[in-house]
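# Let's see this in three dimensions:
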Amino acid sequence: MATKPSSSSSPGLLKLEEQLTCPVCLDHYANPKTLPCHHSFCQHCLEGLPLDKKNETYYLSCPTCRHCTELAEEGAGAFPVAFTLNNLKEIYSLMKKVADPQQVTCDNCTSANATGYCKDCSQFLCTECISMHKKWALFANHQLTNLDEVTASDFSSTSQLLAPAKQEAPLICPIPSHDEPLKYYCDTCDKSICRDCIVVTHKDHKYNLIADSFTKHKEALEKSLNPVKGKIEGLKKVLSALAEREGEIRERGEGVLEEIHEMVEEMMKVLRQSEKKLTEQAKRVTDDKLKVLSKQMKSAEMSLSLLEDVEDYVEQSLKTGSPQQFLRSKKQMMERMSEVTAGINVEELHPKEKADFLLIKDIKSLHHIGDMFPLQQCRVKKIDRITPSGLSVSFSLSMEAPDSSLFKRSANGWFKFPRDIAIDSQGLVYVADRDNHRIQKFSAGGKFVGHFGTEGSGPGKLYIPIGMTIDTAATGLVYVSELGNNRISIFTTDGVFVSKFGSFGNNIDQFNNPYGLSFDKDGFLYDSEDKHGWIPYSISW
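This next block holds a predicted model:
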């Protein structure tokens, strides 16, 4: 059974004890080993896990993340030692001891109360012994910590003050005939070597002293953490956006339900069945959107947790590991970070659903008083009475909404949030189909003629087309403002891409949420922006 922390333990000790608890046996780690996924377990816990066998090779599944790892012939003992946990165990022992400074005695004279701690000697010392310690040339460079400073610090600072100096006895080369300490690091083979190895098996390889290699590879690993940190920050923003969008959808859903109830209460009891039908429709639309957001949030949270685990492991290695320990784990950490960051696309996790549905009141009978209707579901029914008059044109446009059970949002002639309309010199009608990211083209009678543009940011692509105008006085070209790409794209009336201009920003030649477009009599193009007001462009071809 796990050792239960004392109720009087400090929050720092409780946090550290939690970090030192094996998730399998729920006891303090015993000979902890680290898997390639950076999760750690007691060696005996790993040895007790079930194995999968494929083609004479055994595989072990991580109890935390289910990452599958090939098991070496030597078994679980071949996995690298979790040196960060071993270092934390030492810090934990020291922190428990200094929790009551009055009970800590000097490890040197064993009589007086300790007032300081030597990180190099791993000893608590009294004031007199500390004074003698500083006088000896042999101990002149030792790192001494004042116990008053330790007790006044928070958990993070305390663990740093008590962390042992990063020194360890040099490891001996495993090759029996060498019997030399591992003082060098071979960059060619990515491993520690001894003096004899340089002469025998690494003669022409690139190598350096452990200390020098540690500095270089530490900087490389710290730099490799930047993509991890960047994606963590991006995922936090995504989760914030998802939560905000969830609130909007819930609020809009609740508002629609309130409208439904207010309308139904004004009618006779016979209308209660209609109320029930509309309520179910509203909840279904709301729930469908929330389900999509819930899946996105779960995926984003899992990705964030995975990245934070990798970040925590690497940072603990950088803070507490010795050069030997660091270099033995460096390659594994680099591979894991590359694997994790490559598998997460932050852009794909941005909110996909919007709070864009409303109640359409249509009292046909006591049993049909309206429908739940997403705003983007409508199509052109009829266009007539087109009357050119100089530079202006008047017309009549009839729109038709489908039955609420139909979802033909992207079929030809249907729209997902139409936002602007324009008519060319031939009387053909062009509609900016915002959420289908395209321009649809119709005859004067409302017959579908064609469409151009697909979702994207490349040439000829459109992303949230929201404004449109046609240069009927000169070139006949179609100008489309894109809210999503913060630019204006130009097409022929046949949908052939001509060019584009503008980018996101606050300069005079940039856009910040462009909306409506219009030409004046002198051929100047005007764009109304959500942030800037009106900005003129002079266009010539």
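# switch to C-alpha atoms for all contacts and neighbour counts from now on
Noted.
# How far does the longest helix seen in the chain sit from its chain's centre?
Using DSSP state H, we find that the single longest helix of the chain is helix 210-265. Centre-to-centre, helix 210-265 and its host chain are 6 Å apart (Cα atoms, centre = their mean, to the nearest Å).
# Packing partners of that helix?
strand 184-186, helix 272-320, helix 323-342, strand 357-365 (3 or more Cα pairs under 8 Å, 6 or more residues apart in numbering; DSSP states H and E).
# show me the contacts for the residue nearest the centre of the chain.
Centroid check for the chain by Cα atoms, centre = their mean gives L235 as the closest residue, at 2.3 Å. Residues in contact with L235, defined by Cα atoms under 8 Å, 6 or more residues apart in numbering, are A300, E301, S303, L304, V346.
# burial count for the closest residue to the third one other than its chain neighbours?
This means S303. Distances taken as Cα to Cα, 6 or more residues apart in numbering put I344 closest to S303, at 6.8 Å, once the chain neighbours are dropped. I344: 18 surrounding residues under other Cα atoms under 10 Å.
# In a strand, D107, correct?
No: when classified by DSSP: H, G, I helix; E, B strand; the rest coil, D107 is found to be coil rather than part of a strand.
# show me the contacts for the closest residue to it other than its chain neighbours.
Closest residue to D107 apart from its sequence neighbours, by Cα to Cα, 6+ apart: F124 at 5.4 Å. For F124, the contacting residues are V104, T105, C106, D107, N108, A114, T115, G116, Y117, C118, by Cα under 8 Å, 6+ apart.
# For ChimeraX, what selects the buried ones among these?
To isolate in ChimeraX the members of these that are buried, counting by 16 or more other Cα atoms under 10 Å, one can use:
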select :104,105,106,107,114,115,116,117,118
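# Nearest to D403 among the contacts of F124?
Proximity of these to D403 (Cα to Cα) peaks at Y117, which lies at 78.2 Å.
# I have a second one here; can you model it like the first so I can compare?
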Amino acid sequence: MASNVTAQLVLEKISVDHLECSICTNRFRQPKLLDCLHSFCLQCLQELRQSQDPSGTKLTCPLCRHETMLIGSGVADLPNNFAFSALVEEVTMQEKLLEGQGSDMKCQACDEENQAISRCMDCDHFLCQECQKAHGRMTLMMKSHKIYSLAQLQSGQIVYKSKLRDEVPKCCKHPDQNLNVYCNSCEQVICTTCYVLDHTKHSLTGLPEAAEKCKEKVREMVQKCESRKTELSTTIEETCKSRKKLDTMFANTQKKISKKAQHEITKLKQEIAKIQNEMAKIQKEEQNLLKETDTIYQDKLKAYEAVQATNRTEVTQTEHKLEEVEQLMNQASCYEILELQQKLLHNLSELTGKQPEQVPDKLTLMDFEESERSLGRLILEEEPKAAEKQSPLRPGRSCVKEKWELKTEVKNFELTWVHIAHAAACSNNKILVLDSFNHALFTVSLTNSQHAPPHIPQRLQINGLTDAMCIAVSKDDKLLALDGPEVKVFNKQHQLLHQFTPGRGSDSIPTCLALDGSNLIAVGYKGNDEISLHNPDGSLIRRLPAPMMGYYLTMYNYRLIYTTGLTKRLVCVDYYGTSVFSVDMISNVQACLYPKGVCCDSDGSIYVAVLGHPTGVILHYSPDGKYIGCVIKDCIHPHGITFTSDGDLVVAAGVSVKVYHRV
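Next up is the predicted model:
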């Protein structure tokens, strides 16, 4: 019974897995310690280096892939893990004693190979009966040696202890000297000779005191790691709750969709012949909505699963690292602890520096809003309350004929031939204009005074912008440019933030773009008669039909407004592609040759630039598409138009930029 207890006490010091090298799966032989605190046999690491990069200065850990820098003689100069070596020796010896192999042990003090009956703990030798007697007859020093019988070792009364634990490391520079002093300045253990030669002016500390300080630092970092582990576990629990909330909303949304669909089907069945087509349409819409809902739900689940997987991996890695640190702190000598202080603190610091992955609150939002024209629409983000939304039929100057005057005109562009086709206003009283002929971008500073001339246009050299065709500016002055098939987003300093390809492929060429107050991005495709709606990061929200799509587009109050070019129409659709109005512009102005730019004032009034004969004009429409009148005449070659933050109208007029103000 005593033997079993002894085995448990010995083997509980460290698990069997920790006594085995993960490469060769045998018990450690000359274990070496990597920077990541994982240990492997010296020979295994030498063979590993040969397989990775024999001449390289780095060695990649096969367990965690962390890299260790090799110095001096390479693998041979890595720190020895004396604690593991001692444990392997102790466990191996104790197993032999417990398994009844003690009777096979021979005397290590003589050459007669007599059976050992005891062990001298001071000499670290097994002794036969004669050698044990000889110990007693020797000098006074040997008479004081501690000798225990094999029976005492086997019963557990005495536990075998490796001499490696008492071995004092030698100085690598002075092999005859023990390492007995810690240099705080150099953060290393040194011998007395090293102190005299190289460290006399440094701060020195005794080994026990230095080791205790190191342990205290490690304990503090362990506490921080434990706190982070708790935070990760809490985050995982909160994410599970959030996932359940999403599941509930997903189920309720599907129920609402199906309930509404079934209600409409019941009504339609009362007029069987007349509304069969309507029933099929609603069923198809239901399936599309359910399919879209399921697709969105699956995408959201992937985000949840990715976050959970990342956090669980972090928890596992933290547990493993803390276990390794604990094992090392419990088993290593003060010399080893001080030698490995930087590695220990670095590993623990890496753990405390990472933050848990969080699931955004908006990821749980999913709902369904009914509509009279169709089943309804999915709601995937918070929308302004009805009282906060601007009415599309808001009265005011939109129903009053206006008068505008030219405030200033900007010419003097540095290029000989220019075609200023697009303009976008920034918040700092500057405008950006695009010369579509040279694909050049200029900035123009406006003045508040009507009589003071604006600054000379300055050409911008923007890295990453080579073939600009259309531009827009966000509320926070980010520049968006349609550059070939891609949309590129730049910050205020015109540095590229990110880019995305909005089209479906080579057959889908974008021709215009626009931004709304929420920084949603709309991209129009003339050849495909469609518009793609995107989040600020470029991710696709949906594609919607846009009949007769042209080269100019604007956004206002959840509506998309564009001109159709040769068909001479002003068209408005909502964010789901439902037609709001389509106006024939020929009936508004007989000289209308080709409608160009379109923009909206702060109250929703619509302004359209029209190429005409002999000159161009600017037309004014109400928010619901009713023609009010021509507000600007004799505007040569008007193309893109926009409003400044002061309410002035900027017109990209071919060879110049014209700025008008309301009088």
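# What value does the TM-score take for this pair?
Put the two chains on top of each other and the TM-score (TM-score structural alignment, normalised by the length of the first structure) is 0.53; 358 aligned residues with a Cα RMSD of 4.9 Å.
# Of the contacts of L235 of the first structure, keep whichever come out buried.
If we count by 16+ other Cα under 10 Å, these have these buried: A300, E301, S303, L304, V346.
# Could you provide those in CSV, with additional columns for distance to V449 of the first structure?
Below are those laid out as CSV (distance: Cα to Cα, whole Å):
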residue, distance to V449 of the first structure
A300, 42
E301, 45
S303, 45
L304, 47
V346, 38
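# of all those residues, which two lie farthest apart?
The widest separation within those (Cα to Cα) is 11.3 Å, between E301 and V346.
# Quick check: the gap between the alignment partner in the second structure of M337 of the first structure and Q342 of the second structure.
In the second structure, the residue paired with M337 of the first structure is L348, using TM-score structural alignment. As for L348 of the second structure, its distance to Q342 of the second structure is 10 Å (criterion: Cα to Cα, to the nearest Å).
# mean deviation (superposed) between the longest helix of the first structure and the second structure, please.
On superposition with the second structure, the mean distance recorded for helix 210-265 of the first structure (mean Cα distance after the TM-score superposition for the first structure) is 2.4 Å.
# So which bit of the first structure is the helix or strand containing L480 of the second structure matched to?
Taking DSSP states H and E as the definition, L480 of the second structure sits inside strand 479-483. Counting by TM-score structural alignment, strand 479-483 of the second structure pairs with no residue of the first structure.
# Run the chain-centre distance for that strand.
25 Å.
# and the residue of the first structure most remote from its centre, how far is that from L147 of the first structure?
Distance from the C-alpha centroid of the first structure peaks at S111, with 55.5 Å (Cα atoms, centre = their mean). Distance of S111 of the first structure to L147 of the first structure, computed by Cα to Cα: 17 Å.
# Please apply the same query to T279 of the first structure.
66 Å.
# Please apply the same query to A76 of the first structure.
40 Å.
# again with K191 of the first structure
Distance, K191 of the first structure to L147 of the first structure, by Cα to Cα: 39 Å.
# which of those two has more neighbours?
Neighbours were tallied for K191 of the first structure and for L147 using other Cα under 10 Å; the higher tally belongs to L147 (21 against 14).
# looking at it, the more buried one is touching G116, isn't it?
Yes: the criterion here is Cα atoms under 8 Å, and L147 of the first structure meets it with G116 at 5.0 Å.
# Give the equivalent position in the second structure for K203 of the first structure.
In the second structure, K203 of the first structure lands on T200 (TM-score structural alignment).
# show me what contacts the nearest residue to T57 of the second structure once chain neighbours are set aside?
Using Cα to Cα, 6+ apart and skipping residues adjacent in sequence, the residue nearest T57 of the second structure is L70, 5.1 Å away. When contacts are counted by Cα under 8 Å, 6+ apart, L70 of the second structure touches T57, K58, L59, D77, L78.
# Tell me the secondary structure at the third one.
Local secondary structure at L59 of the second structure is given as strand here, using three-state DSSP.
# Including distance to S22 of the second structure, could the contacts of L70 of the second structure go into JSON lines?
Compiled in JSON lines, those are given as follows (distance: Cα to Cα, whole Å):
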{"residue": "T57", "distance to S22 of the second structure": "22"}
{"residue": "K58", "distance to S22 of the second structure": "19"}
{"residue": "L59", "distance to S22 of the second structure": "16"}
{"residue": "D77", "distance to S22 of the second structure": "20"}
{"residue": "L78", "distance to S22 of the second structure": "17"}
